[in-house]
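S.K.: What follows is a predicted structure for the sequence shown.
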Amino acid sequence: MQSTTYDFIVIGSGSAGGVVASRLSENGKYTVLCLEAGDKGANYIWTIPPGGVVYLIDNPAANWRYESEAHESHGSRPIYVPRGKLLGGSSALNGIIYNRGQRIDYDTWAERGCPGWSYKDVLPYLKKIENTDIGTDEFRGRTGPVKVTVMSKLSPFYDLFIEAAQAVGIPHNPDYSGASQEGVAMAQQTGYRGRRQSTATQYLYPARQRPNLKILQGAEATSLMMEGKRCVGVRFRRDGALHEARATREVIVSCGAANSPKLLELSGIGNPDILRRHGIKPVHELRGVGENLRDHYAAILKWRFNRPGLSLAQRGRSWGLLLEILKYVFFRKGFIAQGNGSLRVFAKSRPEVGEPDIMMIVNPYIIDLKGGQGRRMAKTEGFFVYSHGQRTESTGSIHLRSSDPFAAPLISYRFLDTDYDRKTAILAVRRAREIVNASPLKETIAEEMQPGPQIETDEEILEFVRKSGNITQHMVGTCKMGSDPMAVVDERLRVHGIAGLRIADASIMPTIISGNTSIPCMMIGEKCADMVLADAEAAPPRTPQALKRPSREAVSA
């Protein structure tokens, strides 16, 4: 493909964008360009083993390493915001946890003005993604590109924790992606035979030899090309030069919840007051662009064991780590072969709650954070728990920091701003303590290290969470779907008021998912591709002759 004109342009190769680009090029009828700002591929050394995430979380070669603004709602300090900067986007550096969320999440979207997005509507796409022998055919897919497996129990700790959870009324649930999410279980993961499966490995790499698909890495979008109220292409920087690419049919923005609103604003789409503040001429007013930012927010809880053999601490250091490396290299086993957050709990904060509103991430070791960014396994024989509310209500925003397209976005989180969020955050800590204080787990505990037994009242717990919490990297909502005045896209993911432009990524979620976001984003990508292809069959493309002549820079791309 020598031309710089394509039928479709997909900006971003992450959990949604990689799926969209692969599916749009699948039938061979359409030419597709997929742009990825990162220059690292699926064979980058640290993205292959799931345990390599510790070398990605603060790695500028593969991570945008954003920071939020400081705000009193999270202890008047900035929050570290890692985002993937490599082929596959954040699916190439996340903890590879498979988690769809709950039926109530999608039904809520449909009830809020997003027809076609109920659980019944999205289930076929969730099944289309996966290939697993977990659960039943009613809920699980058997032939999709992403293999889903269950993490192994690498320590007796897991059974102790599961039994303690059952002792306080939380059932063991062998498939939290089935009929009900509630329960305690080993985590499901998108890892197979010790290798990460991202949209790069499972969608784009199998498709990259198609003559109608062009994947450009190291290509950072600077603005959308607009002709009146129609998007006709994209400008981007690659190898130090500026280029243009044009689309005869559509442009699909899949830059993620952090960068999709930024790209729209750089293109003159958004709140006119914000655009003018940065010297950008408004093209189309959409005041919801960059608003409605949501994420999960949790403080880390730590306990120390009173005996050896339960923690994985010694396997992550010195000779123990060397043994784990050898185990991984020769057998693709051990903790390096597994994702992060190997045990999951989905619980109700109180009996009257209809569906689980608390999620816990549990690992039998303790993480030492360096400034909230880098991380390493501590020497202490213990375990940690992240316990947080699932369906948070508090919202922040993401907007331009300046008119410089290469400047990081201005991320303004607001956490614990509603009574519901504050109450659930407190109950999440109490619920985790309840499990740890139950037999047979309690007999193995030497001490609660964090927050510590001195933190007991609701006010003390809330202050602890506020001052020491961090995001679980599930940002959503900044270009939300709907029909209200603050909605950015409609139920077919078309940007309101702009022809030829859709958004497909976590930014379109009206509310946050009860769990991790990578798999729901892949579902969004699958559903978006189907809608785009259906519309393409119904409408002829604009002819290349109707498009402006490409620039010399565009031809060189």
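M.R.: That came through fine.

S.K.: Could you use CA atoms for every contact and neighbour count after this?
M.R.: Noted.

S.K.: Over to Tyr30. Which of the three states is it?
M.R.: Of the three states, Tyr30 takes coil according to DSSP: H, G, I helix; E, B strand; the rest coil.

S.K.: mind checking how far it is from Val429?
M.R.: Look at Tyr30 and Val429: by CA to CA, to the nearest Å, they are 51 Å apart.

S.K.: the more surrounded of those two?
M.R.: Remark: of Tyr30 and Val429, Val429 carries more neighbours, 27 against 16, as counted by other CA atoms under 10 Å.

S.K.: Please list the outside residues in contact with the helix or strand hosting that one.
M.R.: With elements delineated by DSSP states H and E, Val429 resides in helix 419-436, which encompasses its position. Outside of helix 419-436, the residues that reach it under the criterion CA atoms under 8 Å, 6 or more residues apart in numbering are 161, 164-165, 167-168, 298, 349, 357-360, 385, 387-389, 392-394, 415-416, 441-442, 458, 461-462, 465.

S.K.: List only buried entries from these.
M.R.: By neighbour count, with 16 or more other CA atoms under 10 Å, the contacts of helix 419-436 hold 161, 164-165, 298, 349, 357-360, 385, 387-389, 392-394, 415-416, 441-442, 458, 461-462, 465 as buried.

S.K.: Packing partners of the longest strand anywhere in the chain?
M.R.: Across the chain, the strand with the greatest residue count (assigned by DSSP state E) is strand 241-253. Taking 3 or more CA pairs under 8 Å, 6 or more residues apart in numbering; DSSP states H and E as contact, the helices and strands that strand 241-253 lies on are strand 5-11, strand 230-238, strand 501-503, helix 552-556.

S.K.: second one coming, line it up with the first:
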Amino acid sequence: MAGNLDFGSYDYIIIGAGSAGCVLANRLSADPKNKVCLIEAGGKDRNPWIHLPIGYFYTFDNPSTDWRFRTEPDPGLNGRVLKYPRGKVLGGSSSINGMVYIRGHARDYDTWAQMGNRGWSWDDVLPYFRRSEDHEKGENENHGAGGELRVEGLRANWEILDAFHDAAIERGMQPRADFNEGNNEGIGYFQVTQKGGRRMSTARAFLRPAKNRPNLTVLTKMRADKLIFRNNRAVGVELTGHKGTGSATAHREVILSAGAVGSPHILQISGVGDKTVLSDIGVPVVADLTGVGRNLQDHPALRTVYRVSNTRTLNEQSRSLFGKAMMGLEWLALRRGPLTIPPALVCGFARSKPNLEIPDLQIVCYPLSFDATGDPPHPYPGFTAGVCMVKPKSRGEVMARTSNPADAPAIRLNFFSDPDDLEAGVAGVELIRKICSAPSMDRFKLEETIPGARFESRDDIAASIGNFAATIFHPVGTCKMGHDPNAVVDDRLRVHGLQGLRVVDASIMPTIINGNTNATTIMIAEKASDMILEDMNSMESISA
């Protein structure tokens, strides 16, 4: 493999062609004056399972599409290690995720602004959500039309899910037709980033329309090994991959969009982070920023699983050759049916305590049951009702183990290290049981198999949570935005104490949002692109 190759000189280098990076590549290269390079460690998104919505079962833990990270043994999960998928392909995690379009609660963003982050309130960010969007129902005050990102309703249904929806209303939850208007409390159905029954990743939505621009270079299968600094300014990046080893140069900015795991890891092995951590791995300090890799937040999830009668679920459909053939024909003919579904279809947001200002629980329900992720479905009809703690107080970290960029970082979730999270989890299981005992569910003769009826009291549920809790893979916060001692970037996403370097991805969220995180990551990139171009124009005006 050749060394010391010159991979070019650009105005902007974007590291990571994921949910944020593809948006940035489109927006920054829209002006032909800007020479942009987008770097992706994974390959092109040619795997057909990426584009078939149900294909996440085949891209999950697949080395051609997934970094295949593993968490450290987690005390809150009784020492269990979790698979931790992150996209390693054009489109990043938007090419392997559940396609759910959720913005969170307006209070999430108002809280960011109240923390001193100017321009990040709900009213500030709503125009950026709308700008990206091409909503199937057209434009209104909350939704956009004509944007790159198609958002549609579901294309499949099961009577057990409709009954669960009705049962939640019987138990006091309000019906909600749209979770993306600022207040998401209530029960309804997901919207998804799909177009015509096919996944709408950011590679498809944003990168594909821009890829032939002469001022945009896309380098795939090239890993960003280390940022290059001149004094306190980022001027480029060292690369390794199928084209060899070498470097690329940035005249204006290097932008890290490698995600909540990748971005802090690259910073640390480049000398930006807690000086004690850097000393331990033998990396010279460029900038002592203690918050790099800390403040990791994710949504703990608990699955309750039920065996049912008097109805059909995806279990039976997916276990027979005839059922699979019928699903395939339905998709080919109509672009509808089980092959279009996200991991969950029914969604609800609720409060674990009545005195909370906003929901802290997210309920999800899908017509499939299994013992553990990756296991085959049960041979009998079943469904899963999960609950996520969407405002967790526990904090983890992502830390480089060595200075070698090929060595995966240590991911410590520290789930349930704050007792309030455990209390919320118990309340969530109780809420699901309450819904499942409502009259609309009676005819299905439900039998709870996970965690099981033997875990009856609150103490029993709390004791069992460590055995069956997991995550729905929403890491954020490891390069948090703010102005406190642990902040990594300011409210224009510039890394503190350095020039020519920004972080633009889910890692900048100071606190996790109230729901799935992909739509918010896309919004962050939209807003960042405006700030980057504004700063460029400001500098050009000063120079003139």
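M.R.: Thanks, I have the structure now. Just so it is clear, the model here is predicted, and its values are computed rather than measured.

S.K.: Check the mean deviation of the helix holding Val429 of structure 1 from structure 2.
M.R.: Superposed on structure 2, helix 419-436 of structure 1 shows a mean distance of 1.1 Å to its aligned residues (mean CA distance after the TM-score superposition for structure 1).

S.K.: Go through that helix and flag the buried ones.
M.R.: Neighbour-count burial for helix 419-436 of structure 1, counted by 16+ other CA under 10 Å, picks out 421-422, 424-433, 435-436.

S.K.: And stretch 14-33 of structure 2, by the same measure?
M.R.: Buried-residue list, stretch 14-33 of structure 2, by 16+ other CA under 10 Å: 14-30.

S.K.: for stretch 68-85 of structure 1, same thing?
M.R.: Buried-residue list, stretch 68-85 of structure 1, by 16+ other CA under 10 Å: 68-70, 74-75, 78-85.

S.K.: okay, among those residues, which ones form the most distant pair?
M.R.: Checked with CA to CA, those reach their widest spread between Gly75 and Lys85, with 28.1 Å between them.

S.K.: List the contacts of Lys480 of structure 1.
M.R.: If a contact means CA under 8 Å, 6+ apart, then Lys480 of structure 1 has Gly288, Val289, Asn292, Met486, Ala487, Val488, Val489, Ser507, Ile508, Met509, Pro510 as its contacts.

S.K.: Now tabulate these in JSON lines and tack on neighbour count, secondary structure and distance to Arg376 of structure 1.
M.R.: Supplementary listing: these in JSON lines, determined by neighbours: other CA atoms under 10 Å; DSSP: H, G, I helix; E, B strand; the rest coil; distance: CA to CA, whole Å:
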{"residue": "Gly288", "neighbour count": "22", "secondary structure": "coil", "distance to Arg376 of structure 1": "39"}
{"residue": "Val289", "neighbour count": "27", "secondary structure": "coil", "distance to Arg376 of structure 1": "37"}
{"residue": "Asn292", "neighbour count": "26", "secondary structure": "coil", "distance to Arg376 of structure 1": "33"}
{"residue": "Met486", "neighbour count": "17", "secondary structure": "coil", "distance to Arg376 of structure 1": "41"}
{"residue": "Ala487", "neighbour count": "24", "secondary structure": "coil", "distance to Arg376 of structure 1": "41"}
{"residue": "Val488", "neighbour count": "32", "secondary structure": "coil", "distance to Arg376 of structure 1": "40"}
{"residue": "Val489", "neighbour count": "28", "secondary structure": "strand", "distance to Arg376 of structure 1": "41"}
{"residue": "Ser507", "neighbour count": "33", "secondary structure": "helix", "distance to Arg376 of structure 1": "31"}
{"residue": "Ile508", "neighbour count": "27", "secondary structure": "helix", "distance to Arg376 of structure 1": "34"}
{"residue": "Met509", "neighbour count": "28", "secondary structure": "coil", "distance to Arg376 of structure 1": "33"}
{"residue": "Pro510", "neighbour count": "26", "secondary structure": "coil", "distance to Arg376 of structure 1": "35"}
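
S.K.: which one of those is nearest Glu448 of structure 1?
M.R.: Of all these, Asn292 has the smallest distance to Glu448 of structure 1: 35.9 Å, by CA to CA.
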